[in-house]
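*Asks:* prediction below, plus the sequence it came from.
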Amino acid sequence: MLTHLTLINFALADNLAIDIDQGFNVLTGETGAGKSLLLDALSACLGDRTDTNYVRYGAEKADVTAIFNYQHESAEAKWLQAHEMEDDTGEIHLRRVIFATGRSKAWINGRPSSLSELKELGRLLVQLYSQHSQQQLLEPPYPKHWLDRYSNFQKTAQDVRDAYAVWQKNIRQHQAALDAQATRLQRIETLELQLEELEDVVQIHYKDIEQEFDRLSHHEHIMQDCGYSLNVLDESEQNISQEISSIIRRLESHAGRSEQLSEIYNSLLNAQSELEDATANLRQFIDRQSFDPERMEQLNSQLEVFHRLARKYRTQPEELKTEYERWQQELEKLHQLEDPETLAEQVEISHQIFLERAEHLDQIRREAAIPLAKQLTEQVKPLALPEAYFEFKFEPLEQVSSEGLSSIQLLFTANKGIPAQPLARVASGGELSRIALVMQVMNAEKTESEVLVFDEIDVGISGGTAEIVGRLLAGLAKHVQILCITHQAQVAAQSDQHLLVKKLQTDPASSTIVELEEDQRILELARMTGGVEISETTLQHAKQLRQLKFQNSH
């Protein structure tokens, strides 16, 4: 659960630290006091988008920390372990710093983290329900998703979506095979002819024969230049080898007299050695050379074949081998392609698997829909809707989809004797807000999150209806921790902890959040009931609301 929040230079908060209790916690305050302060700070710690408006005027940055405790076998504990962020204290510290420049940084248990990591962990810790949630009821997929979530059908529904995806993939592959069948055999024949034509050529390395042909073409010139070079190096009367030997002998006697002369002497010794090696290699090269006209003619023929095929296939001679290998791979793939008949069998098999899963999902949805609609009816009736009635309407889809075999509508009527019709068509705004509230509370009973946040979801209700909403939330808070921003005294009176947001007349303006003692709670409930002027009547009414809380808890 959430145990502590610290806000430094966050929006209207200068330096604010607040402890949060287990159970049902409400946050109230006058309009403009900043009731969303705590919720915005918590959302920032959970990875939501932020902007520079969160940085207090005149400050360089806003700094927010949220502390949660958790059970060692919980989903969040496993997440921390997987990301190597465990803490021996059994706490989770989420910190977010927002800079006036627009940048932000995040930490989980002191370790720098990404916003995606904050969001992943945040979804395990906190579930948020807002006053805008009633709009979801008007979206066509909502009844089906709500039914699946409440009845724990999400995995079964995902299995249906997966089976549908496999079926559609097989359909596409089968159609592709049908489209390709006409050209497949023709392409195989073409590739086989091309590969046969290149089979002998690609055994020869083009660069090697090109170089050999060039050498034979210039044989006479090469031998003349090599002979001249060997003569100058080693065979003439005053050759380079003799001259360098004479220089070395002259410098040898002086090498010990100068460090620089010694280096020159050693360099000349190395040069002499290199010249001797080069001379030996040159003599060996000359001895091995011979001109072979037949070989030259053979090379010329091979090169002509390379150039002819390169022109034919519009590539470079040295790239023919690469083309050959590419054609081989294409031919192998064409041979490996399954025929349309085999793929048609796979389409039928995957279709049957999808139908079996979809029919099972449709059946369990229909079975769960009747008691769920009855439960929803009973939960809504106390909220000033005594004749409320709900039912789920299943209609077969003209074309099945990844969501199943049927469309699902939630039908509603608020009046006895009037047939139920689609909720979006007949429910008023006030009725929608009450229905949304009950559906959210029912969903919350199934959530794995230990912290539920309700942001002004009681808008549009009042009086006895608000009191019943308060009881609903108080009952839910026996199992999970609840934070609720509310304008309704009847809801706030049912809470275990009452936090008041107060605007302070500082410069610049600031807000603070204080925990109210029992006497202070009575005054705040009276203000919420009667306005700024608190009379004895509103005080008595506030006390009665608190007494109802204690009566309901026993």
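*Replies:* Good, I have the coordinates. Numbers count the residues shown, from 1 in each chain.

*Asks:* rest of the way, CA atoms for contacts and neighbours
*Replies:* Will do.

*Asks:* okay, which residue is most central for this protein?
*Replies:* Nearest to the geometric centre of the chain sits Ser116, at 7.4 Å (Cα atoms, centre = their mean).

*Asks:* contacts only, for it.
*Replies:* Ser116 makes contact with Gly47 under the criterion Cα atoms under 8 Å, 6 or more residues apart in numbering.

*Asks:* which elements pack onto the longest helix along the chain?
*Replies:* Secondary structure of the chain per DSSP state H: the longest helix is helix 154-198. Other elements packing on helix 154-198 under the criterion 3 or more Cα pairs under 8 Å, 6 or more residues apart in numbering; DSSP states H and E are helix 320-336, helix 340-380, strand 404-413.

*Asks:* out of these, which is the most enclosed?
*Replies:* Greatest average neighbour count among those goes to strand 404-413 (a mean of 21), per mean count of other Cα atoms under 10 Å.

*Asks:* now what about that one, what contacts it?
*Replies:* 140-141, 143-144, 157, 160-161, 358-359, 361-362, 387-397, 399-400, 419-423, 426-427.

*Asks:* against that first model, consider the following:
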Amino acid sequence: LARRVFGDGRTRAYAWGRAAPRDDVAAAAERVIAMSGQFEQRRLARAAYQLDVLDAFCGDEQLRRRAAARVAWRELQAVRRRHDELQGGAEAAEARLAELRALVEDTLGMEAEDEDSLRAERERLRHVTELAAGAGAASEALAPDDGEGAASLVAVAERAISPLEALAPELRRAGDELRDVELRLRETATELRSFLASLEAEPDRLEQVEAELDRIAEAKRRFRCTSYEELLARAAEARAELDALEEGADPVAAAAKAVEVAEQRVDELALVLRKAREAAAGPFAQAVAGELEGIGMGEGEFRVELSAQATGPRVTGADTVAFQIRPNHGLPFAPVAETASGGELSRIALAIAAVGGGETLVFDEIDAGIGGQTAHAVGETLERLATRAQVLTITHLPQIASRADRHFRVEKLPGDPTHTRIDPLGEPERRDEIQRMLGGQEFLTAVQAD
């Protein structure tokens, strides 16, 4: 994964060596890189973010359930709007019928895979000149209409060998191979000529393909579909609804039934999500508590409170999650957002990353609001994490920096414009930089003298 920032401010994202949408690259990065910075620490105080963290701890299957719940929620909202429109009166019902008929008419003849196959055909037709030139040149090289080609030359070689096979049986294999090669070369030349004929058979095909793709794009835009698959699904639903109306079915009753089915699907997914969260909440809290204890937060008292949303199921299910801590012995548990200081939020973010992080962990100023012995404990935790994952840390504290295997110095260079430079440090430079972070040689000398 990569992201390139150009001098004029433009950016471009890449995945597996190819340009990709920035949001897609970000989503892929979140699966393999655990980020922890001041922004993430602020997000940690939000219930929605806490729910995301717990679901990520549950695993990939839970994330797939959330994706299914998101789709089910959108479908529920759509059928509810349809039901409300039909209940709104005859005018709304007539508009709905007109939209259904237009959707069926505009998608007439469209089949699954049409869009992908048409795009592939368009790409081929756009290069018909190169295809024709290449196939023609290959055909002429193999078996030209005038003169000798590769097939004829092989035939000459075969005729030279054939009379000698009786005298030298060991040449029989070479003769058989030459005869086989000649046959295959002539068959290949015939296939190439057939390919050329197919290119010349439909000179207007590119315009037809472009027109069909434009029809698909216009239908997706008109009916607010984000994909071709969604367009076909909407068209199938429209045909089913029109068929029901022609058979005398009550459209309002049909819409109410669709709402009932969609609500049931949302409730089922919400229940599955809740069971997974209930099963994961205890192990997650126990693991985070163990990490908190190791970085100086009392006895590491941390728990996850799972409750039902008052408004019922939503796009992420029907649950609300609250991370709670007890920062001091004898105090009651309280939500992280109300109790944790800036330094405590930093350590909680570190503990959560340690529990749920992937193969790469990035900590941006994890030292915010901490110092002294706590900084030593955080450094020890980061060093321990580095035994199982790649850990990148941006820090201003020598207690943390001194634990790293490799060091880079980041500094701004004034100018027009200002530049940022990153330099790898060798062992002497590393010692000098940590000494500077400790206050410099004069400060250390003064401390030692005292």
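*Replies:* That came in fine, so what should we check first? None of the values given here were measured: they were computed from a predicted structure.

*Asks:* re earlier: the residue nearest to the centre of structure 1 should be in a strand, yeah?
*Replies:* No - counting by DSSP: H, G, I helix; E, B strand; the rest coil, Ser116 of structure 1 is not part of a strand but helix.

*Asks:* how near is it to Lys543 of structure 1?
*Replies:* According to Cα to Cα, to the nearest Å, Ser116 of structure 1 stands 46 Å off from Lys543 of structure 1.

*Asks:* ok, Ala489 of structure 1 next?
*Replies:* For Ala489 of structure 1, the distance to Lys543 of structure 1 - Cα to Cα - is 11 Å.

*Asks:* on that earlier part again, residue range for the following helix or strand past the longest helix of structure 1 in structure 2?
*Replies:* Next helix or strand after helix 154-198 of structure 1 toward the C-terminus (DSSP states H and E): helix 206-217. No residues of structure 2 are matched to helix 206-217 of structure 1 when aligned by TM-score structural alignment.

*Asks:* tell me what angle the helix or strand just after helix 206-217 of structure 1 forms with helix 206-217.
*Replies:* Next helix or strand after helix 206-217 of structure 1 toward the C-terminus (DSSP H and E): helix 219-230. Helix 219-230 of structure 1 runs at 80 degrees relative to helix 206-217, counting by axes from the mean of the first three to the mean of the last three Cα atoms, to 10 degrees.

*Asks:* helices or strands next to helix 219-230 of structure 1 in the packing?
*Replies:* Using 3+ Cα pairs under 8 Å, 6+ apart: helix 219-230 of structure 1 touches helix 259-288.

*Asks:* toward the C-terminus, what is the element adjacent to the helix it packs on?
*Replies:* Using DSSP H and E, the helix or strand that directly follows helix 259-288 of structure 1 along the chain is helix 293-312.

*Asks:* where does that next one end up in structure 2?
*Replies:* Helix 293-312 of structure 1 maps onto no residues of structure 2, going by TM-score structural alignment.

*Asks:* flag every buried residue along that helix.
*Replies:* Judged by neighbour count using 16 or more other Cα atoms under 10 Å, the buried positions of helix 293-312 of structure 1 are 296, 299-300, 302-303, 306-307, 309-310.

*Asks:* stretch 394-402 of structure 1 now?
*Replies:* 394, 402.

*Asks:* distance between it and the chain's centre?
*Replies:* The chain centre lies 30 Å from the centre of stretch 394-402 of structure 1; the measure is Cα atoms, centre = their mean, to the nearest Å.

*Asks:* now stretch 40-48 of structure 1
*Replies:* Taking Cα atoms, centre = their mean, the mean C-alpha location of stretch 40-48 of structure 1 is offset from the chain mean by 19 Å.

*Asks:* so who does Leu138 of structure 1 touch?
*Replies:* Applying Cα under 8 Å, 6+ apart to Leu138 of structure 1 gives the contacts 423-424.

*Asks:* could I get the full set of strands for the stretch 401-550 of structure 1?
*Replies:* Applying DSSP state E, counting those that start in this stretch to the stretch 401-550 of structure 1 gives strands spanning 404-413, 421-422, 451-455, 481-485, 497-504, 510-515.
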